[in-house]
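> sequence unknown, structure follows:
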């Protein structure tokens, strides 16, 4: 299997940004924002191979917990393209200590004499530089993959940027990185130019170029990744913007009551359209079609005359009730796959 470096997998970026000058005080963003469990960030990512057309996917990062004693936090990623969820564990701010990618578990250790910190330490300043080096040892069953990474970064400017969700105090910086994948015997060279919000500590507007080569040589396989934040829900941020795309992806729905059954692959697209082919223990297969709104309100009808309603309470869980003919009733629950 091939895994990209976790800090690039978890880049949080905001599209439709424009620079407004150097680090001014006219930002609508508050000076401090306290992140909390339940805060979510939803992204659109476009992956474009050299000479080809782009493929768009969406994913949501939910902040599961923050340990205020030692700074550890867990972030859960849910991808709309069917990829397994990702859990990232941080030893402290900007220092990733381990990760889980579906059934793959990774542990990060620093190279001798190197740092695993992949972003500059405060106070931030123009032309500030940093380097890092580490090995991610990833285990899937009996298979072990070592991802050896070395990289460097440089701050280009401190500035204020504006987007659809407001203005942000930001730092523009560049990253260059080389990764060796022991299982695939491939080298991946990455270069990225990014904007990072200095208040919430998330990356804004990041464009990454990847060039993959093998040990035996041959032409590089080049891909460009553009990741854009299209909405976020942060309880302590006054400019939070909800987006229905935070529910996008494939869900598993089970229902009980007067009848029991399941919708094993209920799909929600980035516009909130919901569709599924389901199985009933009493009446066989049926289809379901409906919508979910940006605030999670869900309603749908089925091909055999039932109505489903409820709430998508988070990017990973949803519950509600269903109503059929002749007094048939029940409840349902769903989880993101």
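All right, it came through fine. All figures in this text were calculated on a predicted structure; none of them were measured in a lab. Residues are numbered from 1 along each chain as shown.

> contacts and neighbour counts: CA atoms only from here.
OK.

> what's the burial count for residue 329?
Using other Cα atoms under 10 Å, residue 329 has 17 neighbouring residues.

> how close does it get to residue 230?
As defined by Cα to Cα, to the nearest Å, residue 329 lies at a distance of 37 Å from residue 230.

> Could I get the full set of helices for this structure?
With DSSP state H applied, the chain shows helices at 6-9, listed in chain order.

> Longest strand in it, please.
Ranked by number of residues, the top strand in the chain under DSSP state E is strand 143-163.

> another structure for you, compare them:
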């Protein structure tokens, strides 16, 4: 999923663009080997998988003088895998202002619903070509019909009212990115969408998808929006796979950035309280606990092993240790000696 810096817009275009995407620290595992010439496509992930991306966003609007946007690191994490081939996954990121989002996906890889905060967008049917059916030379042109439906928590002005999209698989390419080397299908697409606000948006995208899982390995994306008053804004975004785990094929490339972002949780036992803080893209954890009475500082490595200490007034207190169950949650134990100990847990916001 392409996490562009206007997250409410994602819900409006995700269905229309469902056939396209929506230096790593740590320990790299084996690169993905080139599959057979006619690989068996397997879209559904396994629990414990993850796909971690880096996004470079550039505001290309006419007259823009804003400083460059920081890098965005985000990760897609399966949260349920069903016997009928469908699954759900959550996207988290290192930006506290971009909300965590959840996608419900059909067995063909298309999005059936997208949940972003209080807004749920539901897509009645897939658009474009099934990810399973992608092959060199396959092309499609689709219209936005039927339009998606929206929950009460959505913003009506963001609803698309009309749209067309064209896409084509133009080549097979072997591509090397930070996460390793992959055999991919190169997909080129463009779209034009009109919104209830009167805005019109034109987008172009080139995506390299893994030939077996159809996961995005790399994407270059551009968007230009013209308002009803004629104001033009535009941006480009480039994403690249930085780390992943693929249990079905026994492959992984671990990166610490998948844990980056805001976290909150609690600790219990001899002492109890709540904590909230941030994990940096370098794996450094800083947080405040007990309503500001304590601070914690420590580190997380690419394997998900975490150690940190709690201190107050310059005096070190309990030592925490644990392992991430997934990039969404972590729990472990703490100890201050002399039988003073307990448990703790943190969750990615």
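Yes, it's here. Computed from a predicted model, the values in this text were never measured in an experiment.

> on that earlier part again, how far is the longest strand of structure 1 from where the chain is centred?
Offset of strand 143-163 of structure 1 from its chain centre (Cα atoms, centre = their mean, to the nearest Å): 16 Å.

> Check stretch 49-69 of structure 2 too.
When C-alpha coordinates are averaged (Cα atoms, centre = their mean), stretch 49-69 of structure 2 and its chain have centres 14 Å apart.

> In structure 1, what residue corresponds to residue 99 of structure 2?
Here residue 99 of structure 2 is matched to residue 84 in structure 1, going by TM-score structural alignment.

> Distance of the closest residue to its match other than its chain neighbours relative to residue 82 of structure 1?
The shortest distance from residue 84 of structure 1 to any non-neighbouring residue, by Cα to Cα, 6 or more residues apart in numbering, is to residue 102 (4.7 Å). Per Cα to Cα, residue 102 of structure 1 is found 11 Å from residue 82 of structure 1.

> ditto for residue 100 of structure 1
Distance from residue 100 of structure 1 to residue 82 of structure 1, by Cα to Cα: 16 Å.

> and residue 274 of structure 2, what does it touch?
Shown in contact with residue 274 of structure 2 (Cα atoms under 8 Å, 6 or more residues apart in numbering): 264-267, 289-291.

> Filter those by whether they're kept in structure 1.
Among the contacts of residue 274 of structure 2, the contacts conserved in structure 1 (both residues aligned by TM-score structural alignment, their matches' Cα atoms under 8 Å) are 264-267, 289-291.

> Filter the residues you listed down to the buried ones.
Neighbour-count burial (16 or more other Cα atoms under 10 Å) is assigned, among these, to 264-267, 289.

> Looking at these, point me to the pair that's furthest apart.
264 and 267 (10.5 Å; Cα to Cα).

> got any residues that touch both of those two?
With Cα under 8 Å, 6+ apart as the test, residue 264 of structure 2 and residue 267 both reach 274-275.

> mind listing what whichever residue in structure 1 pairs up with residue 117 of structure 2 touches?
Counting by TM-score structural alignment, residue 117 of structure 2 lines up with residue 102 in structure 1. Contact analysis of residue 102 of structure 1 by Cα under 8 Å, 6+ apart lists 84-86.
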